[in-house]
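Trainee: Okay, structure incoming, though there's no sequence with it:
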C-alpha cells in the first residue's frame, strides 16, 4: 500500500525522463529469448523535444486492468518507486466503467486506485495500488488512447530484470539459471533513490554513471568536462537548448570517437553523441552522488542487459 506522497522526482530527470504523457521459465538461447509464458514484449515510444526526435524514448509494456476487455500500455520507469495511473485517463476509464469508481480511495492530498493489473503475458504485477497523478494523461473516449500510466521500481525490487533490446522482450524473475548468468559480463550495481548507479569505462578509467530505462535525451550526458573531451571529437560540436522544469539548459554535443564499455563489453558508438552541460542545477545534483554522467537505453540497442537487484550487479552481453 502506498503510504507517502509525493513522487520522488529528482533533477536527474533533466537527462533521464521526459514523461508525456513472477515465476520464470523463459530461457536465452543463442542471444535470443524463447517465447515463454513470462516473456513480455514491449514497444518503444518516440519522444520529441527541442526540434529532434528520440526514437528510444520510453519502454511501453502491455497491461490489462481487471474488469476491462482492452489492452493498455504503461511506461517502465525505474526512477520512481511506485506505480502510477494518470488522473485524466482514470476519469475516462471510470466514465466508461462506473463501477471502478469504487476502487478509488482518497488520502490526504492524493488518491489511490486499486486494481489487479496483469502484464501482457497474463502475469500479475506486484502491486494492486496505483497512485493517481492528477491533471495528467488523456480524457478522451476510452477507445482513443492506450497509455494509462507508469510502472515503477517496486516491480523489480529484490528481483532480476532482463531486457533483450534487439528482440524488444523482457523478463522479470527471481533467479537466473547458472548457464544464463554466466553469459553476461558484470559490473557492480548500486540501487539508491530508485536510480541505477554503475561504472562506465572510458580511456581505462571508471566513471560513475546513472542509468534509467526511462527516456534519456542523449545516449550519454555528462557534467565532467574532462570525460567529455576524452571521448568526443574536439571539433564539430553542436549546441542543444532544452527546457526542464521551466529552466532552459544548454548542452554541447559531439560525436563519440573513443571506445566506451561496461564491464568487458564495448558499447556501440557509431553515430552516437555525448553531451556536456555546466548547468548548476544538474551539476549539484549529480555531484552529490559522485556521478559524472547519465546514460540512456540508446547505448544498449545491440545488447541484452540484466539488472540484478538480488546480487547487486549489472550484466551486459
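Mentor: Noted; the coordinates are in hand. In this text the structure is predicted, and so the values were computed from the model without any measurement. Numbering: from 1, shown residues only.
Trainee: alpha carbons only for contacts and neighbour counts from here, please
Mentor: Fine.
Trainee: Please settle this for me: is residue 22 part of a helix?
Mentor: No - Residue 22: not assigned to a helix; according to DSSP: H, G, I helix; E, B strand; the rest coil it is coil.
Trainee: In contact with it, which residues?
Mentor: 38, 123-124, 172-174 (Cα atoms under 8 Å, 6 or more residues apart in numbering).
Trainee: Need the buried ones from the residues you listed selected in PyMOL.
Mentor: Those of these that count as buried under 16 or more other Cα atoms under 10 Å are selected in PyMOL with:
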select buried, resi 38+123+172+173+174
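Trainee: Show me which of the contacts of residue 22 is closest to residue 246.
Mentor: residue 172 (36.2 Å; Cα to Cα).
Trainee: my guess is residue 162 contacts residue 307, does it?
Mentor: Yes - look at residue 162 against residue 307 with Cα atoms under 8 Å: they come within range, at 6.4 Å.
Trainee: Neighbour count: those two, which is higher?
Mentor: More crowded of residue 162 and residue 307, by other Cα atoms under 10 Å: residue 307, with 22 against 19.
Trainee: Roughly how far does that one sit from residue 170?
Mentor: 11 Å (Cα to Cα, to the nearest Å).
Trainee: hey, what's in contact with both of the two?
Mentor: 161-162.
Trainee: Contact partners for the nearest residue to residue 193 once chain neighbours are set aside?
Mentor: Nearest non-adjacent residue to residue 193, counting by Cα to Cα, 6 or more residues apart in numbering: residue 79, 7.8 Å away. Shown in contact with residue 79 (Cα under 8 Å, 6+ apart): 9, 152-153, 193-195, 212, 214.
Trainee: try this one next to it:
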C-alpha cells in the first residue's frame, strides 16, 4: 500500500511540475520585451489614412511618419494587436540605400537604432526590431504609399491615444479629462475591452491590425450571431506572411463596448490560425477580437497607463 501511495505522490508531483513548467513557458512566450521607447512631445489631429485590401476599404489604419533630414512622408500601420513598435527589414534596407546618412545600418542582427516623428511627437529607440517582412520601396515615387513598419501598444504606454474615426484624425497626448471613462484590462500590452453581446459578458481584444472587421469570433459563436441565410463572404487574410481564410456574414445585433451600444452588422471567423495563436486566445481570457470597423462613426480614446477608455 505504501508503494502505491509513493507512486501516486510521484505522479502528482510530476503533473504539478509539468503544469507549472508549461505555464511559465507560455507566460514567458507571450510576455513582450521591455518597453524601450523614448517619447517626447505630442501629436494632435494627425490625418489617418485607410489602406484597402481584397475589397476591404478599412483593412488597416496608416499613420504618417517622418525622419529627420528626409523630405518624404512614410507610413506605419497602427496595430494595437502588436505589443511592440517595429520596422520592416526589406523596406528599411531599401530606404537606407538612398539615405545612408539619415538611416543608420543595423545595430545588430534584426535590430536598428532610429528616431522618427508623428506630428510634433518624437519616438526613439536604440533597439527597434527589424522584421523580415515588407517590400523594397522607391522614395522618389511620390504617388506610392510607402509602408515601413508597425506602431504597437508600447507607444500607448507612453501616450493617450485618441482615434476620431468620424473625422479620420488621431492624437497622442499626455493628459486628458477622463470623466465618463470605463476601465479595461491591459495584460502583456493587450487591450481587453469589457463587452456585452446578447446575454453574454465578454472580454474582447481590441486589435486594430484586424481593422476591417467588426467582430472576429469562433465558428460556433459566428453561427449564433450571423443573420440566417445572409450572404457568406470568403477572402484571404495575411498575418505576417501567413495566409488565412477569413469568413464573414451579415449580422443584426447590438454590441455594448463599455457603456456604449454599437451596431454590429457583420461577424467573422478565421480558418488557418496557428495552434500558438489559438492558445494565446484561450490563455489571455479573450473571447474574440474587434477591429476599427466597429468604431467608424465614433471616437475612441484609450489610456493604457491608467487602463481607462471611452467610446463617443
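Mentor: Happy to help now that I have it. No experiment lies behind these values; they were computed from the predicted model shown.
Trainee: Please state their TM-score.
Mentor: The TM-score (TM-score structural alignment, normalised by the length of structure 2) is 0.75; 270 aligned residues with a Cα RMSD of 3.0 Å.
Trainee: that older thread, aligned partner of the residue nearest to residue 193 of structure 1 in structure 2?
Mentor: Here residue 79 of structure 1 is matched to residue 81 in structure 2, going by TM-score structural alignment.
Trainee: which residue sits closest to the counterpart of residue 54 of structure 1 in structure 2, ignoring its sequence neighbours?
Mentor: Superposed on structure 2 with TM-score structural alignment, residue 54 of structure 1 falls opposite residue 56. In space, and not counting its chain neighbours, residue 56 of structure 2 is closest to residue 212: 6.4 Å by Cα to Cα, 6+ apart.
Trainee: I'd assumed residue 290 was in contact with the one you found.
Mentor: No - using Cα under 8 Å, residue 212 of structure 2 makes no contact with residue 290, being 9.3 Å away.
Trainee: Outside of whichever strand or helix holds residue 221 of structure 2 itself, list whatever touches it.
Mentor: Assessed by DSSP states H and E, residue 221 of structure 2 sits inside helix 219-225. The contact list for helix 219-225 of structure 2 (Cα under 8 Å, 6+ apart) reads 251-253, 267-269.
Trainee: how about 6 Å then?
Mentor: residue 269 (Cα atoms under 6 Å, 6 or more residues apart in numbering).
Trainee: after that helix, next one along is what?
Mentor: Helix 219-225 of structure 2 is succeeded, C-terminally, by strand 233-239 (DSSP H and E).
Trainee: dump the residue contacts of the residue mapped onto residue 214 of structure 2 from structure 1.
Mentor: Aligning on TM-score structural alignment places residue 214 of structure 2 opposite residue 219 in structure 1. For residue 219 of structure 1, the contact set (Cα under 6 Å, 6+ apart) comprises 295-296, 298-299.
Trainee: Could you measure from residue 219 of structure 1 over to residue 210 of structure 1?
Mentor: Counting by Cα to Cα, the gap from residue 219 of structure 1 to residue 210 of structure 1 is 12 Å.
Trainee: coming back round to it: just the contacts of residue 22 of structure 1 now: which is nearest residue 85 of structure 1?
Mentor: Closest approach to residue 85 of structure 1 among the contacts of residue 22 of structure 1 (Cα to Cα): residue 124, at 16.2 Å.
Trainee: on that earlier part again, please convert the contacts of residue 22 of structure 1 to TSV, extending it with distance to residue 237 of structure 1 and secondary structure.
Mentor: Converted to TSV, those look like this (distance: Cα to Cα, whole Å; DSSP: H, G, I helix; E, B strand; the rest coil):
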residue	distance to residue 237 of structure 1	secondary structure
38	45	coil
123	47	coil
124	47	strand
172	40	strand
173	43	strand
174	45	coil
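Trainee: To which residue of structure 2 is residue 130 of structure 1 aligned?
Mentor: So residue 130 of structure 1 corresponds to residue 128, using TM-score structural alignment.
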